[in-house]
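Participant: Sequence and predicted structure below; questions after.
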Amino acid sequence: MALTEEALMAVPGLASRWVRLANGARAHYVTSGDTGPAVILLHGGLPGSSGTAGWRFLAPYLGAQGFRVYCPDQPGFGLADTREEYWPQGPHSHVEFVHDFANALCLDKFHLSGNSMGGTTAANYLVAHPERILSYVLIGTDIGDAAPLEKRPPAAAHFEEYDGSRESMRRLMASIIGRDAAVEEDLVEMRWRSAQLQKESRAQWWPTQLQYRGTIPWEDSDLQASMSTKGRIERLEIPALYLYGNDDVLTPSVWGHEQEDVLPNVQFFYPEGAGHQSQTDLPDLFNDVYTEFFRDGRVSRATADRAGVSKRRPELTHLVEQRVAP
């Protein structure tokens, strides 16, 4: 294996860093780029997830295009602080973490994106702190109770529970990543070690995540109210894109349709050949989408067509370049 001394994949253009948060926790993140607008990218929530695992293709590219990119390991994942007082208590603690992380790095305004659980964190963060967000992009996620939770479809394919073995981690990666070449041995090893490190802390987060998704009833009505997105997220006019892979087997793309129906100010895309971790399946496409959107405030016509711009409703013309009549 070719992991670093911190048990990370060695990714050109991606540097490992640490920062102390105001609450005393040691936060790990990977970063790319030294100047330009700030971008925070939030990883998903399956065992072994981390900033490196989720964004190893996109982050270095954005850094080379003139952005300062930060990919933190959220509590319970990656190399996050494993001391019990910093274990995550649910999605709300990830929102608090992002706020503390941005403050620690003096990021007053930034672009924000998240995949899967990271998208959930992003959705809740932008509802809580819209004044901090320049624009945002979601990938295959949940947006809370703004979408009808009873319509959330089951997984399109059977997922084996992670059993703690390297082989189980390999199978899990193969289910969310459709591009075989992206399931490298170093990735499996890094994620397996991270999952072992965070086994106890991640277990604290999962029950409240199930409450947020409507799988089990909320135990705390105040927390439920604070995490509600209905009547809030759909009213935001922050420039936003949402990419939902047509080949997502964790949650089929019809869930994206349900969310599109309640997010009138967000431009949706359904890229072909993209699974649950779409940015890993189609790195060249996602590199172009993110660079154009964060740089220009909209996506070019050619890139929008490649990305499967939604045909379910009229395009948002301020977010997608329109065809010029001959």
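Facilitator: Everything's here; your move.
Participant: CA only for contacts and neighbour counts going forward, please
Facilitator: Noted.
Participant: Just give the number of residues close to residue 271.
Facilitator: For residue 271, the neighbour count with other C-alpha atoms under 10 Å is 23.
Participant: With residue 167 instead?
Facilitator: Neighbours of residue 167 using other C-alpha under 10 Å come to 14.
Participant: Which stretches in the stretch 1-150 of the chain count as strands?
Facilitator: 15-20, 26-32, 38-42, 68-72, 110-115, 133-139 (DSSP state E, counting those that start in this stretch).
Participant: Out of these, flag the one nearest residue 234.
Facilitator: strand 133-139 (13.5 Å; C-alpha to C-alpha).
Participant: which other residues reach the closest one?
Facilitator: 109-116, 119, 122, 126, 238-245, 277-278, 294 (C-alpha atoms under 8 Å, 6 or more residues apart in numbering).
Participant: For it, what is the distance to the chain centroid?
Facilitator: 10 Å (C-alpha atoms, centre = their mean, to the nearest Å).
Participant: now for the helix or strand following it, which elements pack on it?
Facilitator: Reading on from strand 133-139 to the C-terminus, the next helix or strand found by DSSP states H and E is helix 166-176. On a contact count with 3 or more C-alpha pairs under 8 Å, 6 or more residues apart in numbering; DSSP states H and E, helix 166-176 meets helix 185-197.
Participant: now the angle between helix 166-176 and the helix it packs on, please.
Facilitator: Angle, helix 185-197 to helix 166-176, by axes from the mean of the first three to the mean of the last three C-alpha atoms, to 10 degrees: 110 degrees.
Participant: Return the distance of helix 185-197 from the chain's centre.
Facilitator: Going by C-alpha atoms, centre = their mean, where helix 185-197 is centred and where its chain is centred differ by 19 Å.
Participant: which parts of it are buried?
Facilitator: 186, 187, 188, 189, 190, 191, 192, 193, 194, 195, 197 (16 or more other C-alpha atoms under 10 Å).
Participant: a markdown table please, covering these and showing distance to residue 41.
Facilitator: Formatted as a markdown table, the buried residues of helix 185-197 follow (distance: C-alpha to C-alpha, whole Å):
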| residue | distance to residue 41 |
| --- | --- |
| 186 | 21 |
| 187 | 18 |
| 188 | 21 |
| 189 | 22 |
| 190 | 19 |
| 191 | 18 |
| 192 | 21 |
| 193 | 22 |
| 194 | 18 |
| 195 | 20 |
| 197 | 22 |
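Participant: What is the nearest of those to residue 65?
Facilitator: residue 187 (25.0 Å).
Participant: putting a second one here so we can go through both:
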Amino acid sequence: MTEHISIVTDVGSFDAIAAGPTDGRPVLLLHGFPEAAAQWEYQLGALGANGFRVVAPDQRGYSPGVRPERAAEYAISELVADVLRIADELGWARFDLVGHDWGGAVAWWTAGEHPERLRTLTSVSTPHPAALGAALRSDEDQQLRSTYMRQWQEVGTTEQRMLADDAKAIRRMFEYRVPQNRIDDYVRRLSEPGALTAALNWYRAGRPDGKLGPVAVPTLYVWSTEDVALGSTAAFDTENWVTGPYSFQMLEDLTHWIPEEAPEPLAALLLEHLRAH
């Protein structure tokens, strides 16, 4: 059974959903853009039913209680700090961390900078940041896939374009692979005053300070062949940026929206990974 909880930290209150016994092994799930914690509904239930304590927060900007206005306040250092704030408030000294899309990027950085806090790492869709950075420098295919990141830097007009005509542009991002009622919920959330700007500030915050090196935490990376944003070059290079136990799972004929497009296979992969470590 899914619970709705609030996680009160020094930067504000994060809305979250949770499942599983309170004394179960802790797992934190991080969503991506333009979604919310609800993207993990199936995996939350599956892991909770298997005895894990699973929490999925609406992250910075997506939770109304943590929605700063300046783009700089969405720097990766703040997003990683939020992960630790949430874990500390939940009383989790060590935990398993799972992220998709932007949540995957935050998960990689957390694993690299605070390995002592994580039992395992799972990134869905998102390659290691160094692998993606190398692809952006040398791979024309990845450069073309990532042109939207530059386009979304334009404040105001980007929001207007995305929300026009009942948020047609946002709805089309999902490639008809996410349930309609879930898309309606995401659009409703992002239509709230300031919500879409806050979500886009993740892209506008600027590059991280420093570079992320290899990750030593036991890692599962799940990538899909039809992902329009993240190509194979960075996906295949990611193994070179993990020094701990590593599993790469490539899902054929699936798009970027793996948690909702293939909820059961992903839950099975997560359970296998968690039980192995």
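Facilitator: The structure has been received and is ready for your questions. Just so we're clear, the structure is a prediction, and the values are computed from it rather than from any experiment.
Participant: Residues contacting stretch 239-247 of the first structure, please?
Facilitator: For stretch 239-247 of the first structure, contacts defined as C-alpha under 8 Å, 6+ apart pick out 134-140, 252-253, 256, 265-276, 278, 297, 319.
Participant: Which residue range of the second structure does it align onto?
Facilitator: Using TM-score structural alignment, stretch 239-247 of the first structure corresponds to residues 218-226 of the second structure.
Participant: Same question for stretch 106-116 of the first structure.
Facilitator: Stretch 106-116 of the first structure maps onto residues 91-101 of the second structure, going by TM-score structural alignment.
Participant: What are the buried residues along that stretch?
Facilitator: Across stretch 91-101 of the second structure, burial judged by 16+ other C-alpha under 10 Å covers 92, 94, 95, 96, 97, 98, 99, 100, 101.
Participant: mind checking how far the fifth one is from residue 215 of the second structure?
Facilitator: Look at residue 97 of the second structure and residue 215 of the second structure: by C-alpha to C-alpha, to the nearest Å, they are 13 Å apart.
Participant: what about residue 241 of the second structure, neighbour count?
Facilitator: Neighbours of residue 241 of the second structure under the rule other C-alpha under 10 Å: 18.
Participant: Which secondary structure element is home to the alignment partner in the first structure of residue 209 of the second structure?
Facilitator: In the first structure, the residue matched to residue 209 of the second structure (TM-score structural alignment) is residue 224. Using DSSP H and E, residue 224 of the first structure sits in helix 221-226.
Participant: right, and the helix or strand after that helix?
Facilitator: Downstream of helix 221-226 of the first structure, the next assigned helix or strand under DSSP H and E is strand 240-243.
Participant: Comparing the strands of the stretch 1-150 of the first structure, which comes out most buried?
Facilitator: Mean neighbour count (mean count of other C-alpha atoms under 10 Å) peaks for strand 68-72 among those, with a mean of 27.
Participant: What span of the second structure is that one aligned with?
Facilitator: Counting by TM-score structural alignment, strand 68-72 of the first structure falls onto residues 53-57 of the second structure.
Participant: For the matching stretch, give me the average deviation versus the first structure.
Facilitator: The superposed stretch 53-57 of the second structure is, by mean C-alpha distance after the TM-score superposition for the first structure, a mean 0.6 Å from where its aligned residues fall in the first structure.
Participant: returning to that earlier point: buried set for the helix holding residue 224 of the first structure?
Facilitator: By neighbour count on 16+ other C-alpha under 10 Å, the buried set for helix 221-226 of the first structure is residue 224.
Participant: before we move on, what about stretch 78-85 of the second structure?
Facilitator: Buried residues in stretch 78-85 of the second structure (16+ other C-alpha under 10 Å): 79, 80, 82, 83, 84, 85.
Participant: mean deviation of that stretch from the first structure?
Facilitator: Comparison of stretch 78-85 of the second structure with the first structure after fitting gives an average deviation of 0.8 Å (mean C-alpha distance after the TM-score superposition for the first structure).
Participant: how far does that stretch sit from the chain's center?
Facilitator: Worked out by C-alpha atoms, centre = their mean, stretch 78-85 of the second structure lies 13 Å from the chain centre.
Participant: likewise stretch 201-217 of the second structure?
Facilitator: 14 Å.
Participant: likewise stretch 94-111 of the first structure?
Facilitator: 15 Å.
Participant: what do we get in the second structure for residue 135 of the first structure?
Facilitator: By TM-score structural alignment, residue 135 of the first structure lines up with residue 120.
Participant: what about residue 161 of the first structure, how many neighbours?
Facilitator: Residue 161 of the first structure has 11 neighbours, counted by other C-alpha under 10 Å.
Participant: Let me know the helix or strand that the residue lying farthest from the centre of the second structure is in.
Facilitator: Most distant from the centre of the second structure: residue 165, at 27.0 Å, with distances by C-alpha atoms, centre = their mean. Assessed by DSSP H and E, residue 165 of the second structure sits inside helix 157-173.
Participant: what residues does that helix touch?
Facilitator: Identification of contacts with helix 157-173 of the second structure by C-alpha under 8 Å, 6+ apart yields 34, 151, 152, 183, 187, 191, 196, 197.
Participant: re the thing from before, so what does the helix holding residue 224 of the first structure touch, helix or strand wise?
Facilitator: For helix 221-226 of the first structure, where contacts count as 3+ C-alpha pairs under 8 Å, 6+ apart, there are no packed helices or strands.
Participant: Mind doing that once more with 10 Å?
Facilitator: Counting contacts by 3 or more C-alpha pairs under 10 Å, 6 or more residues apart in numbering; DSSP states H and E, helix 221-226 of the first structure packs against helix 91-104, helix 199-212.
Participant: right, so of those, which gets closest to residue 80 of the first structure?
Facilitator: helix 199-212 (9.5 Å).
Participant: Any buried residues in that closest one, and which?
Facilitator: 199, 201, 202, 204, 205, 206, 207, 208, 209, 211, 212.
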